[in-house]
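K.L.:
What follows is a predicted structure for the sequence shown.
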Amino acid sequence: MALPLALGGQDLIGQARTGTGKTYAFGIAMLQSIGKPRKNRKKPRGLVVVPTRELAVQVSEDLVTAAGKLGSRVLTVYGGRAYEPQIEALKAGVDVIVGTPGRLLDLIKQKHLDLSQVTSLVLDEADRMLDLGFLPDIERIFKLIPAQRQTMLFSATMPGEIVALSRKYLNRPTHVRAEHDSGEGETTPQVRQLVWRAHRMDKIEIVGRLLQANGRGLTMVFCETKRACDMVAEQLDTRGFAVAAVHGDLGQGQREQALRAFRNGKIDVLVATDVAARGIDIDDVTHVVNYDCPTDDKTYVHRIGRTGRAGRTGIAVTFVEWEELTRWKMINQMLGLEFAEPEETYSTSPHVYSELDIPEGTKGVLPHANRSRAGLSAERIEDLGETGRVRGRGGRRRDERDERPARTPRQRRRTRGGRELADNAPAETPEVELVDAKAEETPAIFTPDEIQAAAAEPRRTRTRRGAASSAIEQALTEAPEAPVKTTRSRRTADTEEAPIKTARTRRTVAEPVTAHEPEVAAVAEPAFTTPPAPVRTESERIVPASPFAVIFQSPDLATDDDDIAPSAASERRQQRRQSRGGGGNRRRTG
């Protein structure tokens, strides 16, 4: 319906559901009016402005397909790519430019792009550009284009701001609105809609079971925020699904890698924000899941419009939490739907299996036998010469976690006193405990007689200080005249004993045997005898002085002849009596 008017050169406003072919409606008319390319024509004649980078790529591909016989030169410009290839293409000459407002104005400011010969201007998804705050940029682009031009606005939803913009910049536009014969609202009739009231902690389990439904193809899951998008993608990847995320915090190369892998079937689940809800046309999308409730009716229409395109059918499932019921009732009322009171649903609810055709007994984890997708890593990421910092994904995928590099062996250095030693430097001999010579000469193979002799010999008990005990035993054996203390005390005054030379043990310097060392009885025979128990002597009990005893008493210097000093109150009373007595005598005498 809009194609004859567009071929006639009239300004128009096209409104139709998603997936009805709006791109070809304005693309064919633009290419037909521009005609075949010429060698002396280098400035563009057609301009298409889109809100997102993904939509710019898709519109360019559709225009290249439509201009296959004409050979028109179509250039795509958007942010996130290097400037040099775009500048070289502009110098070589183009016929149609498809781009986002920001990069278009950058090229105009650098004087690489001239819009003075544009005869056809198209604003695709114009309402979305107003939502993103592109209205000042759009007005600047309108001022750079000649007044004699054809202007077309296309979108699935047409708010009042678009109508006001059309009155200002369009010349007697014609509003073309395509509706279904049944008179339904803006939603696609081929899409079966399901709205459930679900709990936040149970939604990921429902999605895991939904992705195992019979006949499911490609699936898109929409989230409200970038952080929620990364979280859902990571959890689905942990459950075994081939998934990728698309949102604004990722680099342009990563976003295009995810979309290519989704189109090629290397992944079957795409988790995205509303950046992928506009104009993205991907075949075989059978299910759309609104993981977070949409903010308004227009967002809901564009989200569920990713499925059921070009006459196909699809299923759209929307999760509404308890605190989002008021928002959903507004959307339901604006679109005229029948889901004012969503049904309370959990992952174990029977209607989840019946309405989505999920096999009984399915859990939220994909079995290993069904994990046949190649995954996102199988799609090569293209080097686009991205400007700015390269952003990474929120979490690592399974294949990235498995390919961890091996740890390098740790290089140890020999140091002494903070200085590094050479390889041929003599190593310091460690201090070891004394070992019997018999134990050192034990052969590697024991005879039966040696085993019986070792079993008959009583074992020595290990004390707390084994090295010191063995050294003291040997010293006492060699010097029997040294007296052995039988009482234990912490410290005694009589410690004048002859020092005993001992072999090197854990202590660096041999110390004399004092009273605080452990007591060991002299060993006359190989058998070990238990030393006698020490006799504890109680020290003299010291009774402290009474705290109430008089330590110092001051002498009494007063005598019997001394008068007691009057108090202040008694002095005041004495003064009053004297004043009264004196006054009375004066009155009597007068």
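P.N.:
Everything's here; your move. Numbers count the residues shown, from 1 in each chain.

K.L.:
switch to C-alpha atoms for all contacts and neighbour counts from now on
P.N.:
OK.

K.L.:
what about residue 122, which SS state?
P.N.:
Assigned by DSSP: H, G, I helix; E, B strand; the rest coil, the conformation of residue 122 is strand.

K.L.:
for it, what are its contacts?
P.N.:
Neighbour list for residue 122: 26, 47-49, 151-154 [criterion: C-alpha atoms under 8 Å, 6 or more residues apart in numbering].

K.L.:
Can you lay out these as TSV showing neighbour count and secondary structure?
P.N.:
Shown next, in TSV, are those (neighbours: other C-alpha atoms under 10 Å; DSSP: H, G, I helix; E, B strand; the rest coil):
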residue	neighbour count	secondary structure
26	26	helix
47	23	strand
48	23	strand
49	25	strand
151	23	strand
152	24	strand
153	26	strand
154	24	strand
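
K.L.:
Which pair in the residues you listed has the greatest spatial separation?
P.N.:
47 and 154 (13.7 Å; C-alpha to C-alpha).

K.L.:
Can you lay out the contacts of residue 122 as CSV showing distance to residue 186?
P.N.:
Putting those into CSV (distance: C-alpha to C-alpha, whole Å) gives the following:
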residue, distance to residue 186
26, 21
47, 28
48, 24
49, 24
151, 24
152, 21
153, 18
154, 15
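
K.L.:
from those residues, which single one is nearest residue 356?
P.N.:
Nearest member of those to residue 356, counting by C-alpha to C-alpha, is residue 154, at 34.1 Å.

K.L.:
In contact with the closest one, which residues?
P.N.:
13-15, 22, 122-126.

K.L.:
Now it. Nearest residue, chain neighbours left out?
P.N.:
residue 14 (4.6 Å; C-alpha to C-alpha, 6 or more residues apart in numbering).

K.L.:
about what we covered before: pick out whichever of the contacts of residue 122 sits closest to residue 306.
P.N.:
Using C-alpha to C-alpha, those come closest to residue 306 at residue 154, 17.1 Å.

K.L.:
Would you map the strands across the stretch 51-200 of the chain?
P.N.:
Assigned by DSSP state E, counting those that start in this stretch, the stretch 51-200 of the chain shows strands spanning 74-77, 96-99, 120-124, 150-155, 174-177, 191-197.

K.L.:
among these, which is nearest residue 270?
P.N.:
Of the strands of the stretch 51-200 of the chain, nearest to residue 270 by C-alpha to C-alpha is strand 191-197, at 18.6 Å.

K.L.:
just the angle between whichever helix or strand comes after that closest one and strand 191-197, please?
P.N.:
Using DSSP states H and E, the helix or strand that follows strand 191-197 towards the C-terminus is helix 203-210. Helix 203-210 runs at 140 degrees relative to strand 191-197, counting by axes from the mean of the first three to the mean of the last three C-alpha atoms, to 10 degrees.

K.L.:
Comparison target below:
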Amino acid sequence: MTEFSDLGLSPTTLQAVADTGYTTATPIQAQAIPVALAGQDVLGIAQTGTGKTAAFTLPLIDKLASGRAKARMPRALVIAPTRELADQVASSFEKYAKGTKLSWALLIGGVSFGDQEKKLDRGVDVLIATPGRLLDHFERGKLLMTGVQFLVVDEADRMLDMGFIPDIERIFKLTPPKKQTLFFSATMPPEITRLTKQFLRDPVRIEVAKPATTNANITQLLVKVPSSDPKAKRLALRTIVEKAAPETGIVFCNRKTEVDIVAKSLKVHGFDAAAIHGDLDQSQRMKTLADFRSGALKILVASDVAARGLDIPAVSHVFNYDVPHHADDYVHRIGRTGRAGRSGVAYMLVTPADDKGFDKVVKLIGSTPDEEVIDVDYTNAVTVPREGDRRRGRGERPGRERGERGERSERGGRGRRERAEAAPEAEVVETVAVEAAPEAPVERAERPERERKPRRERSRDRAAAQTVETAPVEEAAPAARPSRERPPMPVRGVQPVRAREDDDDRRVVGFGNDIPAFLLRAPPKLAKVED
């Protein structure tokens, strides 16, 4: 084990570390701090919970001890993917730099621009920020990055997951090329490797554990839930939490909406729980985290926004309510427990719908967690699929049982069966009404057999024929009326033009040439006039 006093830190910094109660450095700290103090670029790869924050905070404090900050020109820049992680880094600087005159500022979303600009105008030595808010200040002209001597990128693989890589590339280009870069990540996907090759200068690679490996101090347990119904999963979670009786625990869900539902379910059943995710107000998120750190809150239900970098050493249990979409997130989630040499327990709920995701997790960590058998009665929680769903292959559909469907039918009036029985009667009535309708006395000549025409042409012929047949008889001598010739057969794709007629032939205008045949029929009362 390496002592902090053997790493070359200044007496002021060593005293600040001793005041926090730490005397022995972790492997990543023991290897990264001397390299950073020597002025070389660092590429640190270590699993979460191994002390990466102190590995770059302590050498920065020592190297910035001499010098003076300028207005709007920070000397050191620390980039973090989430607000919570940035706030944690700021807390570390405040704790370890208390014996120095160094100043720092935190630039994160959800906080007033005005307060942050006042700090920048006074000048800060260390600027801790999320990528989006940092670039917002830069575009407003409130920040200059030409004086940055040290650039730290924390949780780089999380930056990739959140889509911040273009912003990180832009920040690298806005800072001076001659700077010292400390780059830390738990995993090294190809995109992160490309970024380090492009912007780091001969970095010293420090890898204290294989990428995406779990902490040996964490006991991993598997709980199989026989149904994917959310009711069954929430029942299993409550049973596990009650059985484990955690001092403090974090429940991880994949979706923000699920976070709220699970937190409400736990609170309704008497558990001390609260939700935290990206859609909540920043002040509420900070208060919830503060309560969890102090022990005032026992169970934190979170999305993956809290899965990275949060240093809460006292977390005893982690509950994976959902199997993560990305297998790497499983490592980061369970890394919230078993920190700083402590032991921890991590549960993962697996349903039949999670087979693919679970297989990826097993492949990544190289082992299968031990199965924990819990005594749960799923009778009232598991929804049985309907026969129709089985035939169509829909499987289980929560909240759609036959009883519920029948109740809805009764509330709405007649059910499907009643409507099916009533349907034939409606058809009979409709048929009688059609038969009782008066027929026009004008006889129609039978149409000779001929080749079947397209539908549009048949409609036009029928309309033209009925126009002639249903014309009212106004004079006794039909020979006095001018003969009305049948219009020529229209050519497909060409609309014929009819000459306007002044006589009242009771035609309906406004439909062009495609006039419905029933509109061209004469009213029944006109057909009775014979004299």
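P.N.:
Everything's here; your move. For clarity, every value in this text was computed on a predicted model and none was experimentally measured.

K.L.:
And the TM-score between them?
P.N.:
TM-score of the superposed chains, computed with TM-score structural alignment, normalised by the length of structure 2, equals 0.62; 345 aligned residues with a C-alpha RMSD of 2.0 Å.

K.L.:
export the contacts of residue 154 of structure 1 to CSV and tack on distance to residue 215 of structure 1?
P.N.:
Shown next, in CSV, are these (distance: C-alpha to C-alpha, whole Å):
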residue, distance to residue 215 of structure 1
13, 38
14, 35
15, 32
22, 29
122, 38
123, 37
124, 33
125, 32
126, 35
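
K.L.:
Just give me the closest of the residues you listed to residue 246 of structure 1.
P.N.:
For those, the nearest to residue 246 of structure 1 is residue 125 (19.4 Å; C-alpha to C-alpha).

K.L.:
show me the contacts for whichever residue in structure 2 pairs up with that closest one.
P.N.:
Alignment note (TM-score structural alignment): residue 125 of structure 1 maps to residue 155 of structure 2. By C-alpha under 8 Å, 6+ apart, the contact set of residue 155 of structure 2 is 80-81, 184-186, 308-309.

K.L.:
Could you rerun that using 10 Å?
P.N.:
45, 48, 52-53, 79-82, 85, 183-187, 308-309 (C-alpha atoms under 10 Å, 6 or more residues apart in numbering).

K.L.:
Quickly list what's touching both of residue 47 and residue 154 of structure 1.
P.N.:
Common neighbours of residue 47 of structure 1 and residue 154 (C-alpha under 10 Å, 6+ apart) are 122-123.

K.L.:
could you pull out the strands for the stretch 251-400 of structure 2?
P.N.:
With DSSP E, counting those that start in this stretch as the criterion, the stretch 251-400 of structure 2 has strands spanning 273-276, 299-302, 317-320, 344-350, 370-371.

K.L.:
closest to residue 213 of structure 2 out of those?
P.N.:
strand 344-350 (14.3 Å).

K.L.:
Mean neighbour count and distance to residue 64 of structure 2 for the strands of the stretch 251-400 of structure 2 - can I get that in JSON lines?
P.N.:
Formatted as JSON lines, those follow (neighbours: other C-alpha atoms under 10 Å; distance: least, C-alpha to C-alpha, whole Å):
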{"stretch": "strand 273-276", "mean neighbour count": "24", "distance to residue 64 of structure 2": "35"}
{"stretch": "strand 299-302", "mean neighbour count": "26", "distance to residue 64 of structure 2": "36"}
{"stretch": "strand 317-320", "mean neighbour count": "25", "distance to residue 64 of structure 2": "38"}
{"stretch": "strand 344-350", "mean neighbour count": "23", "distance to residue 64 of structure 2": "37"}
{"stretch": "strand 370-371", "mean neighbour count": "12", "distance to residue 64 of structure 2": "48"}
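
K.L.:
would you list the ones you listed in a markdown table and tack on distance to residue 175 of structure 2?
P.N.:
Shown next, in a markdown table, are the strands of the stretch 251-400 of structure 2 (distance: least, C-alpha to C-alpha, whole Å):
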| stretch | distance to residue 175 of structure 2 |
| --- | --- |
| strand 273-276 | 34 |
| strand 299-302 | 34 |
| strand 317-320 | 39 |
| strand 344-350 | 41 |
| strand 370-371 | 49 |
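
K.L.:
need the longest helix for structure 2.
P.N.:
helix 416-435 (DSSP state H).

K.L.:
and the helix or strand following that helix, which stretch of structure 1?
P.N.:
Under the assignment DSSP H and E, the closest C-terminal helix or strand after helix 416-435 of structure 2 is helix 455-469. Matched against structure 1 by TM-score structural alignment, helix 455-469 of structure 2 finds no partner residues.

K.L.:
mind listing what's buried in helix 455-469 of structure 2?
P.N.:
Buried residues in helix 455-469 of structure 2, counted by 16 or more other C-alpha atoms under 10 Å: 457, 459-461, 463-467.

K.L.:
Closest one of the residues you listed to residue 425 of structure 2?
P.N.:
Nearest member of these to residue 425 of structure 2, counting by C-alpha to C-alpha, is residue 459, at 32.0 Å.

K.L.:
Tell me who's in contact with the residue nearest to residue 154 of structure 1.
P.N.:
Applying C-alpha under 10 Å, 6+ apart, the residues contacting residue 14 of structure 1 are 1-2, 22, 25-26, 124, 152-158, 173-178.

K.L.:
try 8 Å this time
P.N.:
2, 22, 152-155, 175-177.

K.L.:
Which helix or strand contains the aligned partner of residue 6 of structure 1 in structure 2?
P.N.:
Alignment note (TM-score structural alignment): residue 6 of structure 1 maps to residue 36 of structure 2. Assigned by DSSP H and E, residue 36 of structure 2 belongs to helix 27-37.

K.L.:
how much does that helix deviate in direction from strand 180-185?
P.N.:
Computed by the same axes, to 10 degrees, the angle between helix 27-37 of structure 2 and strand 180-185 is 160 degrees.

K.L.:
Check which element follows helix 27-37 of structure 2 along the chain.
P.N.:
Counting by DSSP H and E, the next helix or strand C-terminal to helix 27-37 of structure 2 is strand 42-45.

K.L.:
With structure 1 overlaid, report how far that next one is off on average.
P.N.:
Strand 42-45 of structure 2, aligned to structure 1 and superposed, deviates on average by 0.9 Å (mean C-alpha distance after the TM-score superposition for structure 1).

K.L.:
now swap in stretch 236-243 of structure 2 and tell me
P.N.:
Looks like 2.6 Å for stretch 236-243 of structure 2 (mean C-alpha distance after the TM-score superposition for structure 1).

K.L.:
pretty sure residue 3 of structure 1 is in contact with residue 26, am I right?
P.N.:
Yes: taking C-alpha atoms under 8 Å as the definition, residue 3 of structure 1 is a contact partner of residue 26 at 7.1 Å.

K.L.:
In space, what's closest to residue 148 of structure 2 - neighbours in sequence excluded?
P.N.:
Counting by C-alpha to C-alpha, 6+ apart, the residue nearest residue 148 of structure 2 is residue 75, at 4.5 Å.
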